[in-house]
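Visitor: all I have is the shape, not the residue letters:
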C-alpha cells in the first residue's frame, strides 16, 4: 500500500499537471498543444530511465537508486513550481520524470522479490490499484490546489513523495551484484525512445522536430541493435530482449498507458475549453479513483485464472474500445460518457500493469528480474508518452476526437501481438 501510494504520487506528476495545461499555455503564450510537452517530456524521461533504475537495483540494491530517484523527483517538482520561463519548466519536468521513474520499477522489483505465485499477482494488483487511485485523484487535487494557489503549486505536489520514503526504508534491500552499468547502451535507448515521442508530437511543433525525431529513430534503432550484440550483458541484456514473453508482453501492454495518458490530456482540455473549472473536471474523475481501489479484488485472481497473456490481450482490446468511446464523448462534449470511459480505462490499467509484471517476472531468472521489469516498464511508459504526444501533437492539428480514433489502432495491434503467446499458454495448460 505504501509503495502504491508512492507510485501514485509519482503518477500524480502527470495527472495533476494535466489539469493545469490550459493555464500553463496561457501563462507562457504557447497554447495547450505546446503545454503538452510538459507531460510528454515527463513521461518520456519516466520511460527511458526506468530500465536504468532496474539495472542499477540489480547491481547495488533498491535503497540507493530509490533515494536518488525521490531526490530528483522532489527537486524537479520544486524547480518546476518556481520556473521563470517555459524552457526552465521543461528542464525541471525532465528531471522530475527521471526521478519518478525509480518508483514503478523498484516498487515492482520489491514486491516480486517478496512474493511468489498467486500472492505475487495479488500484491502487484494492489500496488497498481493504489497507484491508479492516487493518480485518478490527481486531477481533483490539482484542480483544487490550482483554484486556491495557482498552477505552480500543482507542479510541487510530487514533493509529498519524500514523506513516504522513511516509512518503507526498512523493507528495501541494500545489496546487489556489484557489476557495472552500461551507460552507452542507456543513452542509445533513451535517444531512440525520444525520437519516437518527438515524431508523434511533431504535428503541433513543426518540421524541425519531425526531422529530429526521424533521425533519432533511423540512426538510433540500428545502433541499439548493434550495441546489444556487442554487449550481450549490457543495458539491454541479450537474454531479455530475445525473450519473446518479455518483448511481446511489454509491446502489447504499452497501449494501455497510451490510452490512459491520452485521456488525461484530452478530457480536461475539452471540458476546460467548454468553461469547466479545473476542480470540476477533477470531481468528474473521482469515481475512477474509487473504482481503482476495488480492482485488486478481481485483477489478481483473474490473472491467476486466465494467465497474464490473455489478461494483457483483453486489456488491449478494451483500451481500443474505450478510446473510440472517448472520441465520441469529446466530439459530443458529454461529461457522463467521458467520466465512464476514464473509469473503464482505470480498470483496464489496474489489470494490465500487474499482468505485465507477472508475465515478465515468471519469464526470466531471478538475477535478471530487475532489469527485465525495467525494460518492460520502459515500453509501458513509452506508450504513455506516445499517448500524450498523440493528443497534444496530432490533436492540435485534426482535433482531439480524431486523434483518439487514430490512437485506438495501437491497442488492437498490441492485442494481435499477444495472440501467439495466448495460444502457447493454452497449449501448455
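Guide: Looks like it came in fine. As the structure is a computational prediction, the values presented were derived from the model and not from experiment.
Visitor: okay, CA-based contacts and neighbour counts for the rest of this
Guide: OK.
Visitor: could you list every residue that touches the nearest residue in space to residue 312 that is not next to it in sequence?
Guide: Of all residues not flanking residue 312 in the chain, residue 352 sits nearest, at 5.3 Å (Cα to Cα, 6 or more residues apart in numbering). By Cα atoms under 8 Å, 6 or more residues apart in numbering, the residues touching residue 352 are 253, 256, 311, 312, 315.
Visitor: mind listing what the most centrally placed residue in the chain touches?
Guide: By Cα atoms, centre = their mean, the chain has its centre lying nearest to residue 381, at 3.6 Å. Under the criterion of Cα under 8 Å, 6+ apart, the contact partners of residue 381 comprise 43, 44, 46, 47, 254, 257.
Visitor: helix or strand for the last one, which one?
Guide: Per DSSP states H and E: residue 257 is located in helix 255-273.
Visitor: please, where are all the strands along this protein?
Guide: Counting by DSSP state E, the chain has no strands at all.
Visitor: quick one, longest helix in it?
Guide: Secondary structure of the chain per DSSP state H: the longest helix is helix 118-149.
Visitor: buried ones in that one?
Guide: Going by neighbour count (16 or more other Cα atoms under 10 Å), the buried part of helix 118-149 is 119-147.
Visitor: again with stretch 387-398
Guide: Buried positions in stretch 387-398, judged by neighbour count with 16+ other Cα under 10 Å: 387, 388, 389, 390, 391, 392, 393, 394, 395, 396.
Visitor: and for stretch 357-367?
Guide: In stretch 357-367, counting by 16+ other Cα under 10 Å, buried: 357, 358, 359, 360, 361, 362, 363, 364.
Visitor: which residues touch it?
Guide: 58, 108, 112, 120-121, 124, 240, 243, 245-246, 249, 308-309, 369, 372-373, 376.
Visitor: follow-up on the earlier one: tell me the spacing between the residue nearest to residue 312 and residue 364.
Guide: 19 Å (Cα to Cα, to the nearest Å).
Visitor: still on that earlier bit, for the helix holding residue 257, packing partners?
Guide: Counting contacts by 3 or more Cα pairs under 8 Å, 6 or more residues apart in numbering; DSSP states H and E, helix 255-273 packs against helix 2-18, helix 21-28, helix 278-284, helix 308-332, helix 335-363, helix 369-389, helix 400-407, helix 409-428.
Visitor: between the two ends of stretch 236-243, how far is it?
Guide: Stretch 236-243 end-to-end distance (Cα to Cα) = 11 Å.
Visitor: doesn't residue 91 make contact with residue 83?
Guide: No. Counting by Cα atoms under 8 Å, residue 83 sits too far from residue 91 to count as a contact (9.3 Å).
Visitor: and here is the other one:
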C-alpha cells in the first residue's frame, strides 16, 4: 500500500522535472523556440497547481483510490499523446492534461495514507512517502537528460505510459477504497480556486519574462503594461470571492471545498506554511546554484550534475530514517531538525559563494546536509498537516498543502531568480539568494516551534462548523490489515 502511494507521488514529481533537459531537443525538432519550450514545462505546473484543491475534494467524495488510479491513467494517456505530438499545440495540450492527472494523483496519495494509518505506523508511512518524493525530485532531471541523449525527447514522455498504467493497476489491487458519504464538490468554488491559483502561479512564473509592471522582452505585443498585474489582480479577487463562498457554505451547514476552520487548526496552518517554505527553498536553490557552478566557476553541466547526487542520496537517507526519529522524539521535532539542517546548509552555501571559494568537497557536504534536512522535513510535514483533520477535511487538507508547495516553488524561482540577476555581480546575487533562503527557513522553523501535533499519534480533533441541518459524520476506516 505504501509503495503504491509513494510510486504515484514519484510519478507526479518526475513528470514535473523530467522535461527540463529535453527542452533543447524540443526546440530543434518542433521549432517552437525557447519561449514555447518554457511553456511545455509551465503548462504542467499551472494546471497542476490550479486544480489541486478541487481534485482533493473529488477524491474525498468519489473515492481516493479511484482518484489516484484515474489520475495515473490520465498521466499515461497524456504522456502517449505528448510522445506522438506532431506539433507544439498538441504537445502543450498533452502537458496540460498531465497536470490535470497529477492534480488527481498527488493529494490522493497523501490522503489515502492519512485515512488508513494511525499511530506509529502512520509516521513510517509518511516517512517512506516523503523519502520517495525527496529522492525523485533530483532524479527527474538526470533521467530526462539520459533519455533525451540516448533515445530522443519523445522517449521522455513515452516513459510515463507504462509507469502510469502500472500505478493505476497497483492502486486498484493494493489500496483500500475510502471516501466520505456526505458533501459534494462545489463547482463555483472549484472554478474560483482554479482561476485564482492558476492566475497567481502564472504571474509568478511569467513575471521575469513578461515584466512585473513595464512590458518585458517576452510580453505580448501591444500591451501598454505587463499582463502580470492583471493576473495578480485576478488572483486576489478570486481568492476573496472563494473565501466568501466557503464561509457561506459552512454557515449553511454544507461541506465547503476548503473549510475556514482548517485555518484555525494550528498543526494544519503551521505545517502548510512550512511546506511552502521548504518548496520555496528547494526549487529556488536548485534554480540559482547552476548559474554559480556554470557561469561563475566555469563548470560543465556534467560536472555540476555530479553535485546533485549528494542532496539526492542524503534526502533519501533522511526520509528513510525519519520513522526512527519519530518514534523517539515525534514528528514535530523531526521537522524542526530537518528545517534546521536546511537553514544551516543554505547559510553555509551563502558564505561559501560570497567568499569566492569553490571547494568541491565542502560544497558537496553542504548540499548533502541540505538534502538530509529536506528528507527529514518533507517526510513528516504531510503527517503533521493531516494530524488533526478527519473526514471531509483529509483530501481538502492534502490539496491545500500541495497547492501551498506549488505556490512556494513558483515563489522560490521567481523571487530568488530576481534577487540573483538584479545584482551587478552574479556571484553576489547567488549569495544573496542563498542568504534569503536561509532566512526563510529560519522563519519556518520559528513557525513550527509551536506546532500542535502531539507525540504518539494523539491529536486534537478540529472543530467542525455548525449550522442549520448540519450533522456530524464519523469516517469509517477500512479494515485493511495493512502492514508496512
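Guide: In hand now; what should we look at? This is a predicted model, so every value here is computed, not measured.
Visitor: structure 2: which residue goes with the residue nearest to residue 312 of structure 1?
Guide: Applying TM-score structural alignment, one finds that residue 352 of structure 1 aligns to residue 377 in structure 2.
Visitor: gap between residue 78 of structure 2 and residue 112 of structure 2?
Guide: Separation of residue 78 of structure 2 from residue 112 of structure 2 (Cα to Cα): 24 Å.
Visitor: export the buried residues of stretch 387-398 of structure 1 as TSV, with columns for distance to residue 285 of structure 1.
Guide: Formatted as TSV, these follow (distance: Cα to Cα, whole Å):
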residue	distance to residue 285 of structure 1
387	19
388	18
389	21
390	21
391	19
392	20
393	24
394	24
395	21
396	23
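Visitor: structure 2: which residue goes with residue 126 of structure 1?
Guide: In structure 2, residue 126 of structure 1 lands on residue 128 (TM-score structural alignment).
Visitor: burial of the closest residue to that match other than its chain neighbours, as a residue count?
Guide: Leaving aside its sequence neighbours, residue 128 of structure 2 sits nearest to residue 320 (Cα to Cα, 6+ apart; 5.9 Å). Using other Cα atoms under 10 Å, residue 320 of structure 2 has 21 other residues around it.
Visitor: quick one: residues contacting residue 320 of structure 2.
Guide: Residue 320 of structure 2 sits next to 127, 128, 131, 375 when contact means Cα under 8 Å, 6+ apart.
Visitor: likewise residue 21 of structure 2?
Guide: Going by Cα under 8 Å, 6+ apart, the list of residues near residue 21 of structure 2 reads 141, 144, 145, 148.
Visitor: if we go to 10 Å?
Guide: Residue 21 of structure 2 sits next to 140, 141, 142, 143, 144, 145, 146, 147, 148, 149, 153, 156 when contact means Cα atoms under 10 Å, 6 or more residues apart in numbering.
Visitor: what do we get in structure 1 for residue 196 of structure 2?
Guide: In structure 1, residue 196 of structure 2 lines up with residue 192, judged by TM-score structural alignment.
Visitor: that match reaches residue 378, doesn't it?
Guide: No. Counting by Cα atoms under 10 Å, residue 192 of structure 1 stays clear of residue 378, with 12.0 Å between them.
Visitor: mind listing the shared neighbours of those two?
Guide: Common neighbours of residue 192 of structure 1 and residue 378, counting by Cα under 10 Å, 6+ apart, are residue 48.
Visitor: which of these two has more neighbours?
Guide: Higher neighbour count among residue 192 of structure 1 and residue 378: residue 378, with 30 against 24, using other Cα under 10 Å.
Visitor: how about that one, what's its partner in structure 2?
Guide: Checking TM-score structural alignment: residue 378 of structure 1 goes with residue 403.
Visitor: so how far is residue 164 of structure 2 from that match?
Guide: Residue 403 of structure 2 sits 22 Å away from residue 164 of structure 2, taking Cα to Cα as the criterion.
Visitor: residue 319 of structure 1 matches what in structure 2?
Guide: Match for residue 319 of structure 1 (TM-score structural alignment): residue 342.
Visitor: list the contacts of the residue lying closest to its match once chain neighbours are set aside.
Guide: Distances taken as Cα to Cα, 6+ apart put residue 370 closest to residue 342 of structure 2, at 4.4 Å, once the chain neighbours are dropped. Applying Cα under 10 Å, 6+ apart to residue 370 of structure 2 gives the contacts 281-282, 310-312, 314-315, 338-346, 348-349, 364, 376.
Visitor: equivalent analysis for residue 418 of structure 2, please.
Guide: By Cα under 10 Å, 6+ apart, the contact list for residue 418 of structure 2 reads 207, 208, 288, 412, 429, 433.
Visitor: nearest residue to the counterpart of residue 256 of structure 2 in structure 1 other than its sequence neighbours?
Guide: The alignment partner of residue 256 of structure 2 in structure 1, by TM-score structural alignment, is residue 234. In this structure, residue 234 of structure 1 finds its nearest non-sequential neighbour in residue 182, 5.2 Å apart by Cα to Cα, 6+ apart.
Visitor: can I assume the one you found is in contact with residue 230?
Guide: No. Counting by Cα under 10 Å, residue 182 of structure 1 does not reach residue 230; the two are 11.6 Å apart.
Visitor: which one's more surrounded, the two?
Guide: Ranked by neighbour count (other Cα under 10 Å), residue 182 of structure 1 and residue 230 place residue 182 first, with 16 against 11.
Visitor: from residue 315 of structure 1, how far out is the residue lying closest to residue 162 of structure 1 once chain neighbours are set aside?
Guide: Sequence neighbours aside, residue 70 is the residue nearest to residue 162 of structure 1 in space, at 6.3 Å (criterion: Cα to Cα, 6+ apart). According to Cα to Cα, residue 70 of structure 1 and residue 315 of structure 1 sit 30 Å apart.
Visitor: quick one: neighbours of residue 446 of structure 2, just the number.
Guide: Neighbours of residue 446 of structure 2 using other Cα under 10 Å come to 15.
Visitor: nothing else from me, thank you.
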